[in-house]
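Q: below are the sequence and a predicted model for it; my questions follow.
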Amino acid sequence: MPRGAGGGSGEGGLVAFAGDLLNRLGDVGVGALVLLETVVPPIPSEVILPYAGYLSREGSLTLVGLILWSTAGSTVGALLLYWLGAALGMRRASRLLARTRLVDEDDLDRGAAWFHRHGAVAVVVGRLVPGVRSLISLPAGADRMHLGLFVLCTAIGSGAWNSALIGLGAALGTQRHLIDPYLDVLDKVVYVALAVAVAVLVVRRRRRRRARIEAAED
């Protein structure tokens, strides 16, 4: 079992910690993380699912279980946002999410525009587009898209996205003998990527705040 896959190597690092955590959570727990990612977009399924697929080659995670539970998590999370949009309407729901500072208003506007241009197709294809994937559910709910059609489109799009990410990780898992020696390097890359992501988020928010202040002054 590789370092980071929940084995007994005892070595530390973020990659090792993530591997231990995912193996302890199991397929259902990974599905719960994906549910959170759907509602709270900064949690990256692009990182969680490939690594879970990678770990599925050994340990407590399984390919079929990961695909089924992650798709179920995506669908339940999308339904929560659908019902929020249906209950509050697009404008109030957008304001509520924007206040949490976890969602950018530009992403909310982009998701709404995508849905209004493409309808049900947007719910399927939008699951493949970062930044739109989660938030497409809000305008669908606000416009009272048929619930059964929404669930079907969400399951198809989310299932395709999750399967691709998990499958990619599983394919990499077949080459562990080539990858494992570089996990220490991967640790450093992950730390740098996290620092860059936080810096970009801070800069974007400051620029948008400055733009709103300037617009108000005009």
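A: That came in fine, so what should we check first?

Q: only C-alpha atoms from now on, for both contacts and neighbour counts.
A: Noted.

Q: what's the neighbour count on Val198?
A: Number of residues near Val198 (other Cα atoms under 10 Å) recorded here: 11.

Q: ok, second structure coming up, stack it against the first:
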Amino acid sequence: MPANLWTMALAMDTAVEEEIVHEYEGFIGWVLNLMVTLGEPGVGVALFIETFFPPMPSEAVLPGAGFLAYDGQMNVWLAIMWATIGCLVGAWGFYAIGALLGRERTMWLVEKTPLLEINDFYKAERFFERFGGMAVLLGRCVPLVRSFISVPAGIERMPLLKFSVYTVIGSAVWNTIWIGLGFVFGPAIKPILVQWSGLISNIVLVVIALLFLWFVVVRVRKILKARAESTPSA
């Protein structure tokens, strides 16, 4: 009898997971599928990817973890913990890039990277010089900045333990807010996701694509204008 009960429990768990996988569509379905397949560590994997691929915003990932916690598919505190670990590991990666390359080679890399401007580097550098550790802590709650603020920290060789503590605190606050929102609003979110997950996923992807396109157009126009001004007129 115990063996039969165990088999039935496993079958029920598998059925629930398959229901989650097939119930939601598009980008949202992919995110939920990743988290259901890997469990709480999947939240960390998603946040690690987001660190190096900012167009996949954490604001679109973390509420999904909170929703799954509301739905009983994961523990909300473990989800927050793994999300913070994913952020920390990603931040270590950018810190290592800054520490290994140093200031001059990082500036050269920024200048040679399409659509990046050396002023971006100077702004991040001044921001870090002005606020120090607080720049790392507060930067974890600012889109795009949370990924790249680690580079000047690495260049300045900020003590790794101090850098890690600030990163963990800032990331934990950010992750708790967004996962908490997904958990609290789970009852209202579920019927919407069941019926409109595909449409919502398409809207999210379109918005991300439009923002990226806007960024590219603005940067290309600035580059062309700078080249035109630097070229002597006939």
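A: Everything's here; your move. These numbers were taken from a predicted model, which means no experiment stands behind them.

Q: how far away is the residue mapped onto Phe115 of the first structure from the second structure from Val204 of the second structure?
A: Using TM-score structural alignment, the partner of Phe115 of the first structure in the second structure is Phe128. Distance, Phe128 of the second structure to Val204 of the second structure, using Cα to Cα, to the nearest Å: 32 Å.

Q: how about Val76 of the second structure?
A: Noted for Val76 of the second structure: a distance of 24 Å to Val204 of the second structure, by Cα to Cα.

Q: just Asn175 of the second structure next, same as before
A: Taking Cα to Cα, one finds Asn175 of the second structure at 20 Å from Val204 of the second structure.

Q: just the helices in the second structure please.
A: 2-23, 26-38, 40-52, 62-70, 76-112, 118-131, 133-139, 145-148, 150-155, 160-184, 186-230 (DSSP state H).

Q: the match of Phe115 of the first structure against Gly154, yeah?
A: No - applying Cα atoms under 8 Å as the test, Phe128 of the second structure and Gly154 come out as separate, 10.7 Å apart.

Q: so these two - more neighbours on which side?
A: Per other Cα under 10 Å, whichever of Phe128 of the second structure and Gly154 has more neighbours is Gly154, with 25 against 21.

Q: that one and Ala91 touch, don't they?
A: No - in this structure, Gly154 of the second structure is not within contact of Ala91 by Cα under 8 Å, at 9.8 Å.

Q: can you give me the neighbour number for Ala226 of the second structure?
A: Around Ala226 of the second structure there are 11 residues (other Cα under 10 Å).

Q: Thr7 of the second structure versus that one, what's the distance?
A: Going from Ala226 of the second structure to Thr7 of the second structure by Cα to Cα gives 68 Å.

Q: likewise for Ser197 of the second structure?
A: The gap separating Ser197 of the second structure from Thr7 of the second structure is 32 Å, by Cα to Cα.

Q: which one's more surrounded, these two?
A: Shown here are Ser197 of the second structure and Thr7; by other Cα under 10 Å, Ser197 has more neighbours (20 against 12).

Q: wait, the more buried one touches Gly29, no?
A: Yes - counting by Cα under 8 Å, Ser197 of the second structure touches Gly29, with 7.3 Å between them.

Q: please say which of Asn175 and Val204 of the second structure ends up with more neighbours.
A: Asn175 (29 against 17).

Q: leaving out chain neighbours, which residue sits closest to Phe183 of the second structure?
A: Leaving aside its chain neighbours, Phe183 of the second structure sits nearest to Gly66 (4.2 Å; criterion: Cα to Cα, 6 or more residues apart in numbering).

Q: show me the contacts for the aligned residue in the first structure for the one you found.
A: With TM-score structural alignment as the criterion, Gly66 of the second structure lines up with Gly53 in the first structure. By Cα atoms under 8 Å, 6 or more residues apart in numbering, the residues touching Gly53 of the first structure are 61-63, 66, 165-170, 173.
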